[in-house]
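Let me see the structure of the following:
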Amino acid sequence: MERQDKGMPFLLQYENVAWYEDGEVRILDRRFFPHDRKFVVCKDYHEVIKAIRDLVTQSAGPFTAVGMGMALAAYQCKDLEEKKQIEFLTKAADELGHARLTTSNRYSAITHRALKKQIEAIEAGKSPIEAAFNDTIDSLNRRYATEQIIGDNFVDLLSNNSSILTHCYAETVIGCIIRAARKQGKTIKAYDTATEPFFQGAKLTASCFQEGGFETTMVPDNMVNFVLERGDIDVFTTAADTVTMDGYLTNKIGTKQVAILCNRVGVPYFPTEIPDQDKPTHDDIKIEMRDPSGSLEFEGKRYVMEGVKSIYPSFDITPPYLISALVTDRGVFSPYNLKEYAKMGANNFY
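Purely as a prediction, here's the structure:
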C-alpha cells in the first residue's frame, strides 16, 4: 500500500512521529517543537513508555510509538530462545499497551495485534522485528486513510472561508482536513487555542495549519469567549481520546469548557473521531491524573513561586448535549444515536 503521509505537515510524516531502526526508536520531542526539532532516542521499550508518559509524543503519536516499541522489544530479546522471546514480547505488549490510562484500550489493540504477528513470525522462523515494524506501517497507512475520510466528511460540512476553532492537537485528522480543504478548493481560517499547560494547540496544531498555507491565529485559552462573542468562529472541532457509545467524549482538559462556551453562543461542535465500541457508557472512562508539578513549569522551567500547588487532570468529559454531531469515517452521527454506527460493524482502525 502506498504511504498515506504524502503532503502531510512535518509533524505527521511517519519518520517524524516515531520510527524504529537498528535497535532504536526515534521519537520527535513535541514538547520543544517548533523552535527545536530534536528527537528522543529509545534503546529499551521501557524508554518508549517513559517518552509517552512524559508527553514527548501525545495525541495519536503514541499509537505509532507503541507499535515501533514492539519492534524494539523484539530486537531486545532476539538472542533468547523462542519461548523466552514470546514471554518477553507478551510482557512488552501489556506494558506498552498501558503506557497511559485513559487510552489503554487503543494502545493495547495495537500492541497485541503486533504481538500476534510476532508470535506467528517466530514460529515460522521469520523476524519478529520486521513483523512489528511492518504491522505498524500498515496501521499508519490504515489510520491515515481512514482519517482522510473523516477529514473529507468534516470539510464537506464547511462553507468556503469558514473559521474553525480547535483545542489541543487532533494529530492526523488535522493534516487530513488540510488535504481535504485543498482538494475541495475551500479556504479555512484556523483559530487554535494555546492549550495549557504544554501548549499543544499553539505549538503543534497552529504549526500544521500555518505550514499548510492557511491563515492561522493562536487564541490564548482565556480569550476563547472573546473570539466567540465577537463572531469570529463558525465551527468548533477536536478529535477525542475516547468516545463512548452513549455519546460522551473525552479529550484534552479544557475541551468541555470550550464546548460550553460554544453552546452558549450557538457555535456548533463537530468533533472528528471514531466511537469506541468497547466502551458502552461514560462509566467506562478513567481520567488520568498527572503529576501536578507538570502544570507548574514550561519546557523544564518552573514559572510559579515555590509552595504554590496545582492540579493536573489530563482530560475532561464532554456530555452529548454539548456535541452537535460526531464526524466519523462512516458519516455524521448524532451523539445520541451511535448505535447506528455500531450496526455497521467493528472496524480495524488501529
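
alpha carbons only for contacts and neighbour counts from here, please
Fine.

Could I get the full set of helices for this protein?
45-53, 61-76, 82-97, 104-123, 128-156, 172-184, 200, 206-211, 224-229, 255-265, 339-342 (DSSP state H).

what's the burial count for the residue lying closest to residue 302 once chain neighbours are set aside?
Among residues not flanking residue 302 along the chain, residue 296 sits closest, at 5.8 Å (CA to CA, 6 or more residues apart in numbering). Neighbourhood size, residue 296 [other CA atoms under 10 Å]: 20.

can you tell me which residues contact residue 296?
Residue 296 makes contacts with 302-304, 310, as judged by CA atoms under 8 Å, 6 or more residues apart in numbering.

same question, residue 95
residue 49.

hmm, back to that, Serialize the helices of the chain to TSV and add fields for distance to residue 16.
As requested, the helices of the chain are exported to TSV (distance: least, CA to CA, whole Å):
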stretch	distance to residue 16
helix 45-53	14
helix 61-76	10
helix 82-97	20
helix 104-123	19
helix 128-156	13
helix 172-184	12
helix 200	16
helix 206-211	13
helix 224-229	31
helix 255-265	27
helix 339-342	33
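
from those helices, which stretch is densest packed?
helix 61-76 (a mean of 29; mean count of other CA atoms under 10 Å).

Contacts for that one, please.
Residues outside helix 61-76 that contact it (CA under 8 Å, 6+ apart): 17-20, 23-25, 27, 43-45, 48-49, 52, 85, 88-89, 92-93, 96-97, 106-107, 110-111, 114-115, 128-133, 135-136, 140, 171, 350.

again, but for stretch 330-348
With contact meaning CA under 8 Å, 6+ apart, stretch 330-348 is reached by 150, 153, 245-248, 275, 277, 320, 323-327.

Now the second one, please; I'll put the structures next to each other:
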Amino acid sequence: MQDNQTLQSIRYQRGLLSILDQLQLPDESVYIPIHSVDDAWKAIHTMSIRGAPAIAVCGVLSLAVELHHSRSKLESIAAVQHFVTDQLNYLSTARPTAVNMAEAAATIIDYLIPLSDKQVDLSLYIDDLLDFMEKFLEHDLADNRSIGRYGAETIRNNNPSPQQLTVLTHCNTGSLATVGFGTALGVVRQLAANNDLKLVYFTETRPYNQGSRLTAYELVHDRIPHSMICDSMAGLLMRTQPIHAVVVGADCVTANGDTANKIGTYQLAILAKYHHIPFYIAAPTTSIDLTKKTGAEIVIEQRPSREMTTIKGINIAAEGVQVWNPAFDVTPAALITSIITEHGVFKPDELEEKLLSLQKKVST
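From the prediction side, this is the model:
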C-alpha cells in the first residue's frame, strides 16, 4: 500500500514545484521537478500531468516558480506584467480543450493592473502577485470538497431508500486530476465517507487508460469498493446491474450546459438516458466557459496515433494503420441531469443564469 503522499499530484513551496509523473503510474511513483513555464507546458502537453484542474494549478505555479527566480531580471512592474501575460498565454496552448488553464490565465491577467494601482513597489508587487497565484492551490482543494458534498447529497436524496448506492464513473477525476480529493471521484469519495457507497464501477478509459492506470490506483489506495470494466461493457452493465447514477468530470462546460469530457463520455450519457439513470457532470466553475454558448464552439484536441496503436511502447495494431484519436467528445445538455459545482447543483438550462447571479453577488 502506498503512503498518502503518492496521491498528491502537485507538491509546491515558494520557488519549488514538482509533479507526480502520471506517465509512470501505476508502476512507479516518481515526482519530476518543474523549473519553468516551458517545463510545465511540456508536462501538460505530454500528459505527465492531466485533469483540467491540475493542469491549471500546475501551469500557474510553474509561472510562480519562474517569476520568483527571475525577479532580479525584471526591472519594472510593466515588465512583470508583460512577462506574466506572455507566459500565461503560452501555457493556455498546451491542451486547449481543458478550459481551466485559460480561465486561470484570464483571472491573473485581470489582477495585474488593479494590483499595480495599489502596489507601486516592484518587489512587493511581485510578492503580492505570487501570493495571489499560490491561492489557486488551496482554492482547488476547497472547491473539490464542496463538489463532493453537493454531489453525494444529491445522489443520496435522489435514492431515498436506505440501501447503499452503486455508481459508474469514467476516466480519472480524483486526486491525480486535481490538487486533491477530486471532482467526480470526489463525489464517490464522499459517498464512501458517508457509508452510502456499495460499489463504484469505472471504465478502463481507452486509449490512454486513465481508468485502469490512475482511477484504479486511487481506489485501491483508499480501499473504496470498486470494479473496473472495459469501455465497451457499459451498456450491458446498465441493463443487468443496479446503477443509481453516472458521474463524470468535465474539461469544458458551455453556457447551455453542453460538456466536453474524456472521449467515451457521450456514449455513456446516451446509454444512461436509455436506461433511465441520472447522468451528472461534476466540475468546478473554472471549467465553465460562459463565452462559449454551445458545445459546437469547443476545440477538440487530437492526440497522436501511437496512443491507440501501442501500449507501453508495444505495438498492438497492424503496421501503417490509419487512426482517428480525438481526446474528448461533447455531451449535449439534453443528456445531462445536473451539473455539480462548488456552489451547488444546477440543471443545464439554469446554469448560465445561476452563475451570472453568483458573479454579480461576488462583484458587489
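
ok, back up a step: what's the counterpart of the residue nearest to residue 302 of the first structure in the second structure?
Here residue 296 of the first structure is matched to residue 309 in the second structure, going by TM-score structural alignment.

and if you look at residue 335 of the first structure?
Using TM-score structural alignment, residue 335 of the first structure lines up with residue 348 in the second structure.

how deep is its match tucked in, by neighbour count?
Residues near residue 348 of the second structure, counting by other CA under 10 Å: 23.

which one of the helices of the first structure lies closest to residue 11 of the first structure?
Closest approach to residue 11 of the first structure among the helices of the first structure (CA to CA): helix 206-211, 7.4 Å.

That closest one vs the second structure, average offset?
Following the fit onto the second structure, the mean deviation recorded for helix 206-211 of the first structure is 2.4 Å by mean CA distance after the TM-score superposition for the first structure.

for residue 45 of the first structure, what are its contacts?
69-70, 72-73, 92, 96.

Closest one to residue 261 of the first structure out of the contacts of stretch 330-348 of the first structure, please.
Set against residue 261 of the first structure, the nearest of the contacts of stretch 330-348 of the first structure by CA to CA is residue 323 (11.9 Å).

got a list of what the closest one touches?
Neighbours of residue 323 of the first structure in contact, by CA under 8 Å, 6+ apart: 259, 268-271, 335.

can we see that at 6 Å?
For residue 323 of the first structure, the contact set (CA atoms under 6 Å, 6 or more residues apart in numbering) comprises residue 269.

That one matches what in the second structure?
Using TM-score structural alignment, residue 323 of the first structure sits opposite residue 336 in the second structure.

Same question for residue 207 of the first structure.
Residue pairing (TM-score structural alignment): residue 207 of the first structure is matched to residue 217 of the second structure.

Not counting sequence-adjacent ones, nearest residue to its match?
In space, residue 217 of the second structure is closest to residue 26, 6.4 Å off (CA to CA, 6+ apart).

Can you tell me what the one you found aligns to in the first structure?
Structural alignment (TM-score structural alignment) places residue 26 of the second structure against residue 34 in the first structure.

Could you report the neighbour count for its match?
By other CA under 10 Å, the residues close to residue 34 of the first structure number 14.

same thing with the one 3 residues further on?
For residue 37 of the first structure, the count of nearby residues is 13 (other CA under 10 Å).

roughly how far apart are the residue nearest to residue 217 of the second structure and residue 215 of the second structure?
10 Å (CA to CA, to the nearest Å).

Contact partners for the equivalent of residue 277 of the first structure over in the second structure?
Using TM-score structural alignment as the criterion, residue 277 of the first structure maps onto residue 290 of the second structure. Under the criterion of CA under 6 Å, 6+ apart, the neighbours of residue 290 of the second structure are 254-255.

I'd like to know how far residue 290 of the second structure sits from residue 349 of the second structure.
In this view, residue 290 of the second structure and residue 349 of the second structure are 13 Å apart by CA to CA.

do residue 113 of the second structure as well
In this view, residue 113 of the second structure and residue 349 of the second structure are 35 Å apart by CA to CA.

As a check, name the ranges of all strands in the stretch 201-350 of the second structure.
Secondary structure of the stretch 201-350 of the second structure (DSSP state E, counting those that start in this stretch): strands located at 226-229, 245-248, 252-254, 259-262, 279-282, 288-289, 310-311, 314-315, 328-331, 338-341, 344-346.

That concludes my questions; thank you for your assistance.
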